[in-house]
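A.B. asks: Sequence plus predicted model, see below.
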Amino acid sequence: MENFLVNNRPMSPKDWGIDVALAVAALLFGCVQLMVTSSSLVVHDLALRQYLGTVNVVPDASVFVALALTTLPLVARRRFPWPVFLFVMVVFLGLQSSFRGLSLTMIGPAVALYTIASERGRVEALVAAVLAVGGLLFVDMSARTASLIFFTRFQNIAFAAAAALAGYAYRTHRAYVVETEQRALEAERACGEEAARRVEEARVRIAREVHDITAHSLSAVSIQAAAAERLIDRDPEAAKQAIATARTTAKDALEEIRSMIGVLRCDDVAETEPTAGTERMEDLAVYLRNAGVETILDRGGYDRSRVPAYVDVALYGIAREAATNIVRHADARTAVMRLTLDGSTARLDIEDDGRGRGDAVTPGGHGIAGMAERVGLLDGTFWAGNRAQGGFAVRVGLPLGGTGASHV
């Protein structure tokens, strides 16, 4: 019952002020309407005024008291919508025939009905509208003529219907605005989550790239430094060459890392060269040969012009990681790196005759796991494991994607 009597909604001082102003405005409007309709301002013809029974009709204090009873309760209309509506409607209908030649204004009951429709929903608005229309249809009127009674009754019913429809329309509009705002907030939150996910993916990708660069380059530097240490006494020229190679490798690695960091800068445009792709596969073969691994590079079945840039770059990154793992873990004598195109798939096969190794080759999840993750992001196929005849193999298949991909 409390839910029927009281509308549990917060009311600020501003809301109360608006309702007080509305109630006073409704009272003033009713007073003006009474004065105007009871004078000759509306109906000028004396004979017609005599026929309607509005000659020498002067509103007394009781009329204004009745009008106040149908308007001033609107102060509490939003806090107590049903009690206010029932009170002003009963007073309006009960006093409608009490004043000869005068009809109370419908403004108070119309505003109360509008409040129920806007605050309480469709069902309660329909019930209130039916009660109002039913009361207006059967209430006695103070007018003398049937035509005036019909006009007044029709006018009041039209006001009641318009008030109910306006209140329901406002409620629907308000609900639509709230839903739109919620959807906008959800969309903003989803965008924030998507941005956070992309940042995390970028962080993992950068960590993988830095790992690939440093692991590959430091392995090469370590090999050349060890060679220089062995040759420095008996072959100084060869030792110098090994040191120069180590220095060049370190310089290239620093430039790659600097370029990668430059991409992350927001306020400046990073000046970088295109990301390395399979055109640098020969560098990997040289890297393996310098490490003492006889390497065969087969690119006869591969056409870079048909391969999207992101696929070509991914293949080179995987090949670089695999080459680094061969040097660091395989203890191999020979290795084969093969690039081919198989229909709409680019394939990379790398094999060695080393001692084989487990899946978790590189600590920290940036070895085999990093290769598998890179392939998974491109919806490709990946396999890495020990060969039956000895050694280790990495096999990758990447789809070439749609025609809209950029090519190298």
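C.D. replies: Arrived safely.

A.B. asks: From here on, just use CA atoms for contacts and neighbour counts.
C.D. replies: OK.

A.B. asks: my guess is R338 meets L348, correct?
C.D. replies: Yes: here R338 lies in contact with L348, judged by Cα atoms under 8 Å, at a distance of 5.8 Å.

A.B. asks: These two: which is more packed in?
C.D. replies: Neighbours per residue, other Cα atoms under 10 Å: of R338 and L348, the larger number sits with L348, 22 against 19.

A.B. asks: Where does that one sit: helix, strand or coil?
C.D. replies: Here L348 takes the strand state, with states given by DSSP: H, G, I helix; E, B strand; the rest coil.

A.B. asks: the helices in this protein, which residues?
C.D. replies: Under the criterion DSSP state H, the chain carries helices at the ranges 2-5, 13-37, 46-52, 61-71, 81-94, 107-120, 122-138, 146-231, 236-264, 281-290, 309-325, 368-377.

A.B. asks: out of those, deepest packed?
C.D. replies: Mean neighbour counts were compared across the helices of the chain using mean count of other Cα atoms under 10 Å; the top stretch is helix 107-120, at a mean of 27.

A.B. asks: Check which helices and strands that one is in contact with.
C.D. replies: Under the contact definition 3 or more Cα pairs under 8 Å, 6 or more residues apart in numbering; DSSP states H and E, helix 107-120 sits against helix 13-37, helix 61-71, helix 81-94, helix 122-138, helix 146-231.

A.B. asks: Okay, angle between that helix and helix 61-71 too, please.
C.D. replies: Compare the direction of helix 107-120 with that of helix 61-71 by axes from the mean of the first three to the mean of the last three Cα atoms, to 10 degrees and you get 10 degrees.

A.B. asks: what does helix 107-120 rub up against?
C.D. replies: 26, 30, 70-71, 74, 77-78, 81-82, 84-85, 88-89, 92, 124-126, 128-129, 159-160, 163-171 (Cα atoms under 8 Å, 6 or more residues apart in numbering).

A.B. asks: Please compare the first structure with the one that follows:
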Amino acid sequence: MISLRRSIDISIGSISSSKLRSALTTLGIIIGVAAVIANVSIGASFNQFFNDEIGAVGSNFIVIYSQGVNVFFDKELDLIKNTPGVTGVSPINQQMARVTYLSTSRQIDIQGVTEDYEEVANLKMDAGDFLDDKDQFVAVLGSEVAYEKFDKKISVKNPIEITFRREDGGVVSQKFIVKGIIQNPNTVFVQTGVEPEIRIFIPINTMNRMLGKDDYGGFFIKASSLDTVRDTANDIDYRLARTLGVSARELENDDTKPYVMFDQLDALEQTNQVSAALTSLLTSVALISLIVGSIGIMNIMLVSVTERTREIGLMKSLGYTRKDILTLFLTESIILSLIGGIGGTVLGIGVAFIANYFLDLPNIFPLKQIITGFTVSVIVGLVAGIYPANKAASMDPVEAFRHE
């Protein structure tokens, strides 16, 4: 029986004798494996990128918006504060207003919040400080508002004038002093409606007094951990629905509730679906390359069997068994796929690294998927080599010697 070492030596010798043909054969495997690994890695990088963007929007957040006026009051705020798993909550009111700085006026979204909003929304300050619950006529600006909206940049301690139009048609104006400027979270793809860079934040009590109202438009809530976000959201949903007169039978029907809510897991699920669909599509295309590569290996092995027919006959006459011949040709096929797998793995990681660099994505290389891609290349070589190897092993030695 031929030893594995001897089988490997003979296979390497055969591959070396046809370097160009072997190189062209492994090229198909290299491209296929590289495509699979690169696409999986880029898909994982996009997934991490989306997760990071959502994390920049808020920390374990739950967002609730009313679908009308006079829905949420202090009673609902206290109810949410006392819900197990809630570590922070800020009521929200928002309205477009005319903002004047020096001689320039712009229409900007004004958001009334409390001091908890800084933690819940995971805000980072570029200058100054965020609002305090004791503040009245101070404002915190998003970076785009402070640096891009007006003819001159706005700095901390600069005065701005905010003019609201009330529901009764009246107009009310008030001067605010800029207390802080928020860093831009640079969320490119993930939009949740709470982007701080394009807003101005003022104390919600001050905003309500100016508008002559005492209700809230919604709440921005922080749960104790990402693992408890969904349970906490469901508990809040149940308590609010019961307080607002929504029956238990209608609790699952969002159309019957006077509010809408979503949480961080909802946003993560949506982005993960997009990322998974993209990865699956690209990987499917890459697998076609692997199939083409396997056809190439089968082709070269069949050619090799034809060219070495007399050699096979000689080997059989010298005592090589059918199993020896089968092992020899399968070993050669696997070596070709191993070379392609190694080259494809290196190339795939390199392509993913370059793509992530230009796309400004984090470098994520899932070890499990890389090992899977490499293993697939070996399996492809094994499967592609079975038919040619079996054909060689089944040759009659007398007929093999007669082959020209």
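C.D. replies: Alright, I've got the coordinates. For clarity, every value in this text was computed on a predicted model and none was experimentally measured.

A.B. asks: Please work out the TM-score for the two chains.
C.D. replies: Here the TM-score for the pair of chains, by TM-score structural alignment, normalised by the length of structure 2, is 0.25; 162 aligned residues with a Cα RMSD of 6.7 Å.

A.B. asks: For the helices and strands packed on helix 107-120 of structure 1, could you give me JSON lines that also reports distance to A244 of structure 1?
C.D. replies: Conversion of those to JSON lines gives the following (distance: least, Cα to Cα, whole Å):
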{"stretch": "helix 13-37", "distance to A244 of structure 1": "81"}
{"stretch": "helix 61-71", "distance to A244 of structure 1": "98"}
{"stretch": "helix 81-94", "distance to A244 of structure 1": "90"}
{"stretch": "helix 122-138", "distance to A244 of structure 1": "85"}
{"stretch": "helix 146-231", "distance to A244 of structure 1": "9"}
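
A.B. asks: Nearest to R374 of structure 1, out of these?
C.D. replies: Put simply, out of these the one that sits nearest R374 of structure 1 is helix 146-231, at 8.4 Å, with distance taken as Cα to Cα.

A.B. asks: which residues touch G397 of structure 1?
C.D. replies: Contact criterion Cα under 8 Å, 6+ apart gives 345-348, 380-382 as the residues in contact with G397 of structure 1.

A.B. asks: Revised request: answer the last question for T70 of structure 1.
C.D. replies: With contact set as Cα under 8 Å, 6+ apart, T70 of structure 1 has these partners: 87-89, 91-92, 108-109.

A.B. asks: And those residues, which is closest to G17 of structure 1?
C.D. replies: G108 (17.4 Å).

A.B. asks: And the closest one, how far from F151 of structure 1?
C.D. replies: Taking Cα to Cα, to the nearest Å as the measure, G108 of structure 1 falls 19 Å from F151 of structure 1.

A.B. asks: C-terminal to the longest helix seen in structure 2, what's the next element?
C.D. replies: With residue count as the measure and DSSP H as the assignment, structure 2 has helix 264-307 as its longest helix. As assigned by DSSP states H and E, the chain's next helix or strand after helix 264-307 of structure 2 is helix 309-317.

A.B. asks: Mind giving me the packing neighbours of that next one?
C.D. replies: Counting by 3+ Cα pairs under 8 Å, 6+ apart, the elements that helix 309-317 of structure 2 packs against turn out to be helix 397-402.

A.B. asks: Please spell out which residues along the helix it packs on are buried.
C.D. replies: Neighbour-count burial for helix 397-402 of structure 2 flags 397, 400 (criterion: 16 or more other Cα atoms under 10 Å).

A.B. asks: who touches it?
C.D. replies: Outside helix 397-402 of structure 2, the residues that touch it by Cα under 8 Å, 6+ apart are 309-310, 312-314, 316-317.

A.B. asks: Tell me how far it lies from the chain's centre.
C.D. replies: On the basis of Cα atoms, centre = their mean, to the nearest Å, helix 397-402 of structure 2 sits 60 Å off its chain's mean C-alpha point.

A.B. asks: and of the helices of structure 1, who's closest to G300 of structure 1?
C.D. replies: Between G300 of structure 1 and the helices of structure 1, the tightest spacing by Cα to Cα is seen for helix 281-290, at 12.7 Å.

A.B. asks: and the gap between L52 of structure 1 and I157 of structure 1?
C.D. replies: When distances are taken as Cα to Cα, L52 of structure 1 and I157 of structure 1 turn out to be 21 Å apart.

A.B. asks: which one of the contacts of G397 of structure 1 has the most neighbours?
C.D. replies: Busiest of the contacts of G397 of structure 1 [other Cα under 10 Å] is A346, holding 25 neighbours.

A.B. asks: rewinding a little: how about the contacts of T70 of structure 1 in CSV, adding distance to I206 of structure 1?
C.D. replies: As requested, the contacts of T70 of structure 1 are exported to CSV (distance: Cα to Cα, whole Å):
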residue, distance to I206 of structure 1
F87, 72
V88, 72
M89, 73
V91, 77
F92, 77
G108, 70
P109, 70
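
A.B. asks: sorry, back to before: now the helices of structure 1 in TSV, with distance to V394 of structure 1?
C.D. replies: Converted to TSV, the helices of structure 1 look like this (distance: least, Cα to Cα, whole Å):
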stretch	distance to V394 of structure 1
helix 2-5	71
helix 13-37	72
helix 46-52	104
helix 61-71	86
helix 81-94	75
helix 107-120	68
helix 122-138	67
helix 146-231	16
helix 236-264	24
helix 281-290	15
helix 309-325	7
helix 368-377	9
